[in-house]
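Undergrad: Need coordinates for the below:
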Amino acid sequence: MSTPRNAAWNALSTLPQQTLAQLFAADADRVAKLTGTLEVGEGSMLFDWSKTHLSDALLDGFEALAEASDFAEMRRRLFAGEVVNPTENRAAEHSALRGVGKDASVEEAAALRARMALLVDAIHDGALGEVKHLIHIGIGGSALGPALAVDALAREFAKVDVHVVSNIDGVALEDAFRACDPATTLVAVASKTFTTIETMTNAASALAWLEDNGVPDPLGRVIALTAYPEKAVEWGVDETRVLPFAESVGGRYSLWSSIGFPVAVAIGSAEFEEMLAGAAIMDLHFRDTDGRANLALRAAFADQYYTRLKGCQTRAVFCYDQRLALLPDYLQQLEMESNGKSVTADGEAVDFSTSPITWGGVGTDAQHAVFQLLHQGTNLVPVDFIACIAPGDDLDPAHHRILLTNCFAQGAALMAGGNMSADGQDPARAFPGDRPSATILLDDLDPTTLGALIAFHEHRTFANAVLMGINPFDQFGVELGKVMANRIEKGGESFDASTEALLKAAGLAG
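TA: Reported below is the predicted structural model:
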């Protein structure tokens, strides 16, 4: 069936393709056109998309696609708190947690955040006794966001030692136990429904650890973070230590809610508020800026170009800052759980590639591991580089200079290519070049810029979904394996021959 979106895609597919070298040679203003700067707190963030293959003609075509996809209306619904998740008939109000959204939702979020701040401040003031450690138990969005933020910020702002545990593998929980003194440890249990089996099993083991080590009233050391507070109270948590959040906030977008409790405990309530303020700056930019000047939408234009028009199956993210080591993991869930779909929001099967596989690592480590494929492999992989001008360390400035030099050199080398042999003829030393990259350069990494960086990727993910006509806010694909695991746990039924053999080999059959 022909639709305005299909017509816009057909027009895009007929546009001429140019190399990066040709694009730069033809336009002396290319860097200025495809670089945007956003003032965030006391610094700024630079977004350079000039080393992608976006041309003026492609940008015109993608703006037409955005119009055909009703992007402006979908964005309005998002910020208005209207239904944007049709399969579950829900809004997606993560921006309201940051103060940008429907007035009633913003007010409710502010009240819940103030309640959380009172508890966090009481902990820091010693009202709950001496607290040196927090074990935060969650999984998926209830763990990835807090782990990223704590790892990125706690080195500078740490007030309490926070350990995030998500894996049901007991080794992960035992690692946290070894690092903590039970007498000075709190446990946060984060589950939207307060029924997630991995989280609740780990929580029960944490309670047993506290009890076995002589902690009186182990449940009194538990803070519950959930959209169903009554479930937490039924489980045994005192209602004064239950921090709710709205059901309209999806797990992978929940860092800004009470799921961010371990971040606030680690760095302080004021610093957590700064992180939300940074995200709100990006919210306002995304809400109020149209077309190619919209940083997240322009990034989505490039994403769609490489995934749908060039057939790229993956996108790589390399952070040239150790403090952002967990960002690729966080983005994997954000992007792949949101847009890894095979039907449109209307339930129709798609006939195109949707989300690419997101992967990445930390520079310069990754240069000595995977960049061989990026430079000379047969797969075209668009790359995002993320770096900070200010170092995160107090060592010899040579460390940070070499780090940044390598970051910028990799983008230049991917684009330029060349041959490293003496005569320029050795095919083993040939680099084809014309390989795309984008760079996000922060003045510094602090709570405000981290908040803006995460919000940028949230809106980029939403923009990609709108351009494809899919729903980024449901995630039924995570459920089938859970259902099968429950069936195996209950027993009494047969499975395929391979699964039966594996169960028998592990001693789980029967």
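Undergrad: CA only for contacts and neighbour counts going forward, please
TA: Will do.
Undergrad: Contacts only, for Cys319.
TA: By Cα atoms under 8 Å, 6 or more residues apart in numbering, the residues touching Cys319 are Ala325, Leu327, Gly361, Val362, Gly363, Phe385, Ile386, Ala387.
Undergrad: A strand includes it, no?
TA: Yes - remark: Cys319 belongs to a strand, assigned using DSSP: H, G, I helix; E, B strand; the rest coil.
Undergrad: roughly how far apart are it and Leu118?
TA: Separation of Cys319 from Leu118 (Cα to Cα, to the nearest Å): 34 Å.
Undergrad: Repeat that for Ala409.
TA: When Ala409 is compared with Leu118 (using Cα to Cα), they lie 47 Å apart.
Undergrad: again with Ser105
TA: Ser105 is 20 Å from Leu118, by Cα to Cα.
Undergrad: More neighbours: the two, which one.
TA: A side-by-side neighbour count of Ser105 and Leu118, using other Cα atoms under 10 Å, places Ser105 first with 21 against 12.
Undergrad: my read: the more buried one touches His94, true?
TA: No - with contacts counted by Cα atoms under 8 Å, Ser105 stays clear of His94, the gap being 9.7 Å.
Undergrad: any idea how far Arg315 is from Tyr306?
TA: For Tyr306, the distance to Arg315 - Cα to Cα - is 9 Å.
Undergrad: How about Asp238?
TA: Counting by Cα to Cα, the gap from Asp238 to Arg315 is 45 Å.
Undergrad: More neighbours: those two, which one.
TA: Arg315 (21 against 16).
Undergrad: mind listing what the more buried one touches?
TA: Applying Cα under 8 Å, 6+ apart to Arg315 gives the contacts Pro356, Ile357, Thr358, Trp359, Val381, Pro382, Val383, Asp384.
Undergrad: ok but it is inside a strand, no?
TA: Yes - assessed by three-state DSSP, Arg315 belongs to a strand.
Undergrad: What is the neighbour count of Val162?
TA: Neighbours of Val162 (other Cα under 10 Å): 28.
Undergrad: So it lies in a strand, does it not?
TA: Yes - per three-state DSSP, Val162 lies within a strand segment.
Undergrad: secondary structure element for Asp151?
TA: helix 141-157 (DSSP states H and E).
Undergrad: so who does Thr358 touch?
TA: Thr314, Arg315, Ala316, Val317, Pro328, Leu331, Gln332, Glu335, Met336.
Undergrad: now the other sequence, so there's something to compare against:
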Amino acid sequence: MYNLSQSVTWKKLKHLAEQTADDRIADAFRDNPNRFDEMSLRLGGLFLDYSKNRVSPEILSSLIQLAEHSPLRQRRAQMFSGDIINVTEKRPVLHTALRNRGEDPVEVNGQDVMPEIRASLEKLKVFSEKVREGQWLGYSGKRIRHVVNIGIGGSDLGPNMVCRALLHHRHPELRFHFVSNVDGQHIHKILKPLNPETTLFIVSTKTFSTQETLLNANSAKTWFLENAPEGDADIAQHFVAVSTNQAAAMEFGIKRENIFEFWAWVGGRYSLWSSIGLPIALSIGYDGFIELLEGAYAMDQHFLHAPLDQNMPVILALIGIWYINFHGAETQAIIPYDQALHQLPAFLQQLDMESNGKSMDADGHPIDYATGPIVWGQTGSNGQHAFFQLLHQGTRFVPIDFIASLKSDEKTAEHHFALLTNMLAQANAFMNGDQDGDAQTHASCPGNRPSNVLLLDEMSPHNLGALIALYEHKVFVQGAIWNINSFDQWGVQLGKRLATEISGNIKRQSTDYDPSTQGLMAIVKHHLPSSKGRKKTVTNISAGKTKAGKA
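TA: The predicted structure follows:
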């Protein structure tokens, strides 16, 4: 049985952590002037500098040994070949197949899934080109100018992040809006300035039963029908769905031909490569979407074939494990020095914390070591004037990933130069501290705070695809070494189930809950608006059915 914390390599790493506790990164550079060259990697338009970390060649060698003795190689091969590695849900994990640009088949239960994937891409191409070229018209004959994506979690975070990151590639006559929060103020604020004649809604929900998405979709439908002259008949030109539940989407009123398929083996947080990426294809064009897939595919091939000690995702994952398990790091900061990537920390929060926030191993045994970190962050240089104080002088140990793109346009060149130099200054300051100051004063910064620097040659679809895939595989590597299932999310399911139960029980003064919950339910019930004379949306969550009408 694989017992990570009792392994010889684990114990050796614990000893190394104690032995090197007072070592300084700056001293490692003085001892080895070639450290930057030896601890940096390039893949296409992506460059990683990991030299500013509290790791020596011996530590890195031991971490590689930890990976070699783990299930990593086996699970990596299983993931790419279509074997079941999501053991609790008995599913393969095939987001890599969605961006497979090679000719090799990928089989699930003996059947090659690539023809289905290619067919779904072709459907995406045809539809996105019609909308972008002004051939898909609304009920009044006007072209679509606004696209509203309604989803939550992976159906929102991935497409939202990518569309914002690639804003310079967006179609000039299309504007994109993303609705995720169940708070009605969110969707009503977005709908208020829109014209139903020129608005397209994408309802993205894997099962077509997610409460938040259905409530928002029904609100959008009600708003639309208040203006559409032909009522339900006009929905066909303004509502499409991305879902595995075709029947429920059709019952909502969406035509079969306007439903874009994806599959149960696509995890929500890995789904932007599928039809969930429809807003991306509409924004940057189908060719741009394919470039995004090709960038991820390039990283897939690197991850699959590069030696572990020259493998970007493996290196990032192992350095993370070193800090989490042997230095007590509880968080990981993601600091993009690029406004285009301002949604990236939120995207990586879900990717990492929903994947590796586990306390049970894949074999069903409780684990006795830390797993996924708390991922957080904000764009630089805003973060410098907010939380960097704690990072420089506080008592918390927080590893940092700095991310930036090198190319700017002429109009913003001066701003971009300031942005990049601020990032370089911060990475330097975190490593070196204030070497000229008195170590005993309030102004002193101790330094020796580690960071990685990731540079994109430019913010292109290809490079962004590679960056996202890099973090996906980093999370996978850590999960494999920790021997956890990175592809289920039972904690999320618990909250969904209880929300449905409380929604059904709140009006009958149920005593099935603890006194605190009962007391809060009573307060909420007292403040519920009267249903008399107001529009009401009835949602059958379990069946994935919706029905809008007068109460």
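Undergrad: Give me the TM-score for these two chains.
TA: The TM-score (TM-score structural alignment, normalised by the length of structure 1) is 0.95; 503 aligned residues with a Cα RMSD of 1.7 Å.
Undergrad: thinking again about what came up before, let's have the contacts of Arg315 of structure 1 in TSV, adding secondary structure.
TA: Listed next are the contacts of Arg315 of structure 1 as TSV, based on three-state DSSP:
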residue	secondary structure
Pro356	coil
Ile357	strand
Thr358	strand
Trp359	strand
Val381	coil
Pro382	coil
Val383	strand
Asp384	strand
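Undergrad: Show me which of those are buried.
TA: Pro356, Thr358, Trp359, Val381, Pro382, Val383, Asp384 (16 or more other Cα atoms under 10 Å).
Undergrad: neighbours of the residue nearest to the third one when sequence neighbours are not counted, just the number please.
TA: Residue nearest to Trp359 of structure 1 in three dimensions, not counting chain neighbours: Ala316, with 5.0 Å by Cα to Cα, 6 or more residues apart in numbering. The burial count assigned to Ala316 of structure 1 is 18, neighbours taken as other Cα under 10 Å.
Undergrad: so where does Ala387 of structure 1 fall, helix or strand?
TA: strand 383-388.
Undergrad: Which strand or helix spans Thr37 of structure 1?
TA: Element membership for Thr37 of structure 1 (DSSP H and E) is strand 35-40.
Undergrad: Could you tell me the angle between the helix or strand that that strand is followed by and strand 383-388?
TA: Once the chain leaves strand 35-40 of structure 1, the next helix or strand it forms, by DSSP H and E, is strand 43-48. Per axes from the mean of the first three to the mean of the last three Cα atoms, to 10 degrees, the angle that strand 43-48 of structure 1 makes with strand 383-388 is 160 degrees.
Undergrad: What are the contacting residues of strand 43-48 of structure 1?
TA: Contacts of strand 43-48 of structure 1 (Cα under 8 Å, 6+ apart): 31, 34-39, 295, 438-444, 449.
Undergrad: ditto for stretch 164-174 of structure 2
TA: With contacts defined as Cα under 8 Å, 6+ apart, stretch 164-174 of structure 2 is touched by 132, 144-147, 163, 282-285, 339-343, 459-461.
Undergrad: same check, this time on stretch 295-307 of structure 1
TA: 36, 47, 49, 52-54, 59, 62, 286, 291-292, 312-314, 353-356, 382, 456-457, 459-461, 463-464.
Undergrad: Can you flag which of the residues you listed belong to helices?
TA: Leu59, Phe62, Phe286, Phe456, His457, His459, Arg460, Thr461, Ala463, Asn464 (DSSP state H).
Undergrad: Adding distance to Val84 of structure 1 and neighbour count as columns, could you present these in a markdown table?
TA: Compiled in a markdown table, these are given as follows (distance: Cα to Cα, whole Å; neighbours: other Cα atoms under 10 Å):
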| residue | distance to Val84 of structure 1 | neighbour count |
| --- | --- | --- |
| Leu59 | 26 | 17 |
| Phe62 | 22 | 27 |
| Phe286 | 17 | 21 |
| Phe456 | 19 | 22 |
| His457 | 18 | 18 |
| His459 | 13 | 22 |
| Arg460 | 16 | 22 |
| Thr461 | 14 | 24 |
| Ala463 | 12 | 24 |
| Asn464 | 14 | 27 |
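Undergrad: Closest to Asp217 of structure 1 out of the residues you listed?
TA: His457 (41.6 Å; Cα to Cα).
Undergrad: Please say which position in structure 2 that closest one maps to.
TA: Using TM-score structural alignment, the partner of His457 of structure 1 in structure 2 is Tyr471.
Undergrad: so how far is Phe347 of structure 2 from that match?
TA: Tyr471 of structure 2 is 10 Å from Phe347 of structure 2, by Cα to Cα.
Undergrad: Same check on Ser120 of structure 2?
TA: 24 Å.
Undergrad: do the same with Leu528 of structure 2
TA: Per Cα to Cα, Leu528 of structure 2 is found 33 Å from Phe347 of structure 2.
Undergrad: Looking at the two, which is more packed in?
TA: Set Leu528 of structure 2 next to Phe347 and count neighbours by other Cα under 10 Å: Phe347 wins out with 24 against 9.
Undergrad: so the more buried one touches Asp156, yeah?
TA: No - contact criterion Cα under 8 Å: Phe347 of structure 2 and Asp156 do not qualify, at 9.2 Å.
Undergrad: Can you name the residues that contact Ser257 of structure 1?
TA: Applying Cα under 8 Å, 6+ apart, the residues near Ser257 of structure 1 are His94, Leu97, Ala109, Arg113, Phe245.
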